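In: fold the following for me, if possible:
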Amino acid sequence: MNGRLPDFDISNAASIRRAVRIGGYAGYTAGFARERVQANICILPRSHAEDFLLYCQRNPQPCPLLARSDVGDPYLPSLGTDIDIRTDVPRYHVFRDGEFVEEVADISHLWRDDLVSFALGCSFSFEYALADAGVPLRYLDRGDVAGVYETTLDTKPAGDFRAKLVVTMRPFAARDAIRAIQITSRFPNVHGAPVHIGDPGLIGVDLSKRYRGVGSGEVLANEVPLFWACGLTPQLAVANAKPPLCITHAPSSMLVTDLRNASLASF
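Out: So this is what the prediction gives:
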């Protein structure tokens, strides 16, 4: 879902958030504000927040924690000026007792004083670094996103939170695959290096069966598929933990922050 063509400055994080807040955009954010960090979002009741925090700490590749709100506070000042988690994500997915129930563009009516927001790193940050280094990402040229897949790999459980690892796949010619591994290894706070290279069947992935149909699964004959841990993994963990309420971003519709991608590079 790419939404309608935006009529705001897609290079400016604050402009994007303002447009999202007033209902002016509800699509993918890939390619937007390319120098700024975009974040996966998971919002949970206080009763489940500590176990989810532990789940993130035990699984830093799919769940690289950027920020956690105070209980009942909808603002995330460490990520940018005037970020309101209730309105500033283009599309939200709402889960009740672990089941997806609806997609909405605003969660003000669902906000409660016991909710805690978690912001997790997103691979859009290292995609900017790849593009800046001249490593081609064919799907971006078509306005698409990387293919998303559920694997047979287990994450480390915490309380009731447990899940198979979700990954994103990007295909590269061999010479570019080496560069992609080198570049993304510099960004551990946005998933870091790939978790798997080559044969998708070794991690239980069928490239024709994308998670919720998200992204491109195309791999050309001269390309090698690389797989990175994905921030949609927590949605599977939520389905297993079955909290009474959980709110996440919709796939590839992220919170655009004021943080610079370069600030997350480890070297």
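In: from here on, contacts and neighbour counts on C-alpha atoms
Out: Fine.
In: okay, helices next: where are they in the stretch 1-150 of the chain?
Out: For the stretch 1-150 of the chain, the helices defined by DSSP state H, counting those that start in this stretch occupy 13-21, 46-58, 124-132, 138-141.
In: ok now the last one, how far from the chain's centre?
Out: In this case it means helix 138-141. Distance of helix 138-141 from the chain centroid (C-alpha atoms, centre = their mean, to the nearest Å) equals 18 Å.
In: mind listing what G80 touches?
Out: Contacts for G80 (C-alpha atoms under 8 Å, 6 or more residues apart in numbering) come out as 257-259.
In: make that L232, sorry
Out: With contact set as C-alpha under 8 Å, 6+ apart, L232 has these partners: 40, 62, 166, 251.
In: which of these fall within strands?
Out: Here DSSP state E is the test, and the contacts of L232 give 40, 166 as lying in strands.
In: ok, the contacts of L232 vs R179, which is closest?
Out: Comparing the contacts of L232 against R179 with C-alpha to C-alpha places P62 closest, at 21.2 Å.
In: ok, the closest one touching H191?
Out: Yes - between P62 and H191 there is a contact at 6.1 Å, judged by C-alpha atoms under 8 Å.
In: and this one, please, so the two structures can be compared:
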Amino acid sequence: MNYHDLHPKEIRKLIRNEIITTPTAGMCGGYAQANLVILPQKYADDFKLFAEYNPKPCPILEITEPGSFITSMTAHNANIITDIPKYFIYKDGVKTDECYNAQKYWREDFVCFLIGCSFSFEEALMREGIEVRHITMGCNVPMYKTNIQCKTSGIFRGPYVVSMRPIKSDDIKKAYEITEMFPHVHGAPIHSGNPEEIGIKDINKPDYGDKVEIKEGEVPVFWACGVTPQAAIENAKPEIVITHAPGHMFITDILNSEIEERLFG
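Out: Below you'll find the model as predicted:
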């Protein structure tokens, strides 16, 4: 099935029924995707500040009321704990489970944060003739922990996580110009070129996602990534947190072209 052409509501139904359990890059062409963090209310204010202090990796799209897993701003009555292809469960900072449905872990004191995702600007890159390698290869985007440190808020601290896309050297300026138009889905890259300059020792061994081919004449280009909160969670060690599995995103009802106006205009 061509998931690119389906409406988000149709995709979310397939996800809810566990027909789709794979990464969502390239699905629902034109629609914004989002990262997820769900945590107890007592940590919500500190996490909100953490996101506000670090807007490049953690641009907030929506925060639910305590005890609610239903979206109101980003999608019409979507269920955050069933409508993502795969979830990670963290207990005391350690990933203890992966599941396709997080209902059994739900607590009435939970607050859900949806955070912008770089998958949302990939269509704009491809429209301008820039290949997105992980979509071409049919795999997950490679993601890496870096030596760039987030600004701390309460118990939340840790490194930026970045996603990487190989870009032809002649197209790098264009890639910057295209993606800077999407500030709430990570915006322009934060680095291009030598991975070691941002603490990545082996580009062929991502911390999350899959390795992709970097061809001759291409340069690795790095964008801030919404998996950054998961690194902070590992340090903070709250008793329980639910996140999306990296690359397995919540697909919203908002067009990429409308996200800035609809949510932040």
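In: so after superposing, what's the score?
Out: The TM-score (TM-score structural alignment, normalised by the length of structure 2) is 0.94; 261 aligned residues with a C-alpha RMSD of 1.6 Å.
In: ok so, going back, can you put the contacts of L232 of structure 1 in CSV and add neighbour count and distance to T81 of structure 1?
Out: As requested, the contacts of L232 of structure 1 are exported to CSV (neighbours: other C-alpha atoms under 10 Å; distance: C-alpha to C-alpha, whole Å):
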residue, neighbour count, distance to T81 of structure 1
N40, 28, 18
P62, 28, 26
V166, 26, 31
P251, 22, 24
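In: still on that earlier bit, any residues in contact with both of P62 and H191 of structure 1?
Out: 229-230.
In: now the strands: where do they sit in structure 2?
Out: Under DSSP E, structure 2 gives strands at 31-40, 60-63, 87-91, 94-99, 110-116, 143-149, 159-168, 191-192, 218-224, 241-244, 250-255.
In: now render those as a markdown table, adding distance to T22 of structure 2.
Out: Formatted as a markdown table, the strands of structure 2 follow (distance: least, C-alpha to C-alpha, whole Å):
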| stretch | distance to T22 of structure 2 |
| --- | --- |
| strand 31-40 | 14 |
| strand 60-63 | 23 |
| strand 87-91 | 11 |
| strand 94-99 | 12 |
| strand 110-116 | 19 |
| strand 143-149 | 16 |
| strand 159-168 | 18 |
| strand 191-192 | 28 |
| strand 218-224 | 22 |
| strand 241-244 | 12 |
| strand 250-255 | 12 |
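In: so which of those is nearest M126 of structure 2?
Out: Of all the strands of structure 2, it is strand 159-168 that lies closest to M126 of structure 2, at 11.4 Å by C-alpha to C-alpha.
In: picking that back up, which of the helices of the stretch 1-150 of structure 1 sits closest to Y75 of structure 1?
Out: helix 13-21 (13.1 Å).
In: buried sites along the closest one?
Out: 13-14, 16-21 (16 or more other C-alpha atoms under 10 Å).
In: now do stretch 151-171 of structure 1
Out: Buried, per 16+ other C-alpha under 10 Å, within stretch 151-171 of structure 1: 151, 155-158, 160-171.
In: got it, and stretch 172-188 of structure 2?
Out: In stretch 172-188 of structure 2, the ones that count as buried by 16+ other C-alpha under 10 Å are 172, 175-176, 178-188.
In: what do you get for stretch 191-202 of structure 2?
Out: For stretch 191-202 of structure 2, using 16+ other C-alpha under 10 Å, the buried residues are 191-192, 195, 198, 200.
In: roughly how far does A174 of structure 1 sit from I197 of structure 1?
Out: To I197 of structure 1, A174 of structure 1 is 11 Å away according to C-alpha to C-alpha, to the nearest Å.
In: mutual contacts of those two, please.
Out: Common neighbours of A174 of structure 1 and I197 (C-alpha under 8 Å, 6+ apart) are V224.
In: still on that earlier bit, pick the one among the contacts of G80 of structure 1 closest to A30 of structure 1.
Out: Nearest member of the contacts of G80 of structure 1 to A30 of structure 1, counting by C-alpha to C-alpha, is T257, at 13.1 Å.
In: give me the number of residues near the residue of structure 2 sitting at the aligned position of that closest one?
Out: Aligned counterpart of T257 of structure 1 in structure 2: T252 (TM-score structural alignment). Using other C-alpha atoms under 10 Å, T252 of structure 2 is surrounded by 23 other residues.
In: equivalent analysis for the one 4 residues further on, please.
Out: The burial count assigned to N256 of structure 2 is 22, neighbours taken as other C-alpha under 10 Å.
In: what's near enough to touch it?
Out: Contact analysis of N256 of structure 2 by C-alpha under 8 Å, 6+ apart lists 30-32, 120-121.
In: let's have those in a markdown table, adding neighbour count and distance to L49 of structure 2.
Out: Converted to a markdown table, these look like this (neighbours: other C-alpha under 10 Å; distance: C-alpha to C-alpha, whole Å):
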| residue | neighbour count | distance to L49 of structure 2 |
| --- | --- | --- |
| G30 | 22 | 30 |
| Y31 | 23 | 27 |
| A32 | 27 | 23 |
| S120 | 27 | 24 |
| F121 | 23 | 25 |
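In: so for T81 of structure 1, which of the helices of the stretch 1-150 of structure 1 sits nearest?
Out: With C-alpha to C-alpha as the measure, helix 13-21 is the member of the helices of the stretch 1-150 of structure 1 nearest T81 of structure 1 (8.1 Å).
In: give me the mean distance between that closest one and structure 2.
Out: Here the mean offset of helix 13-21 of structure 1 against structure 2 after fitting is 0.6 Å, by mean C-alpha distance after the TM-score superposition for structure 1.
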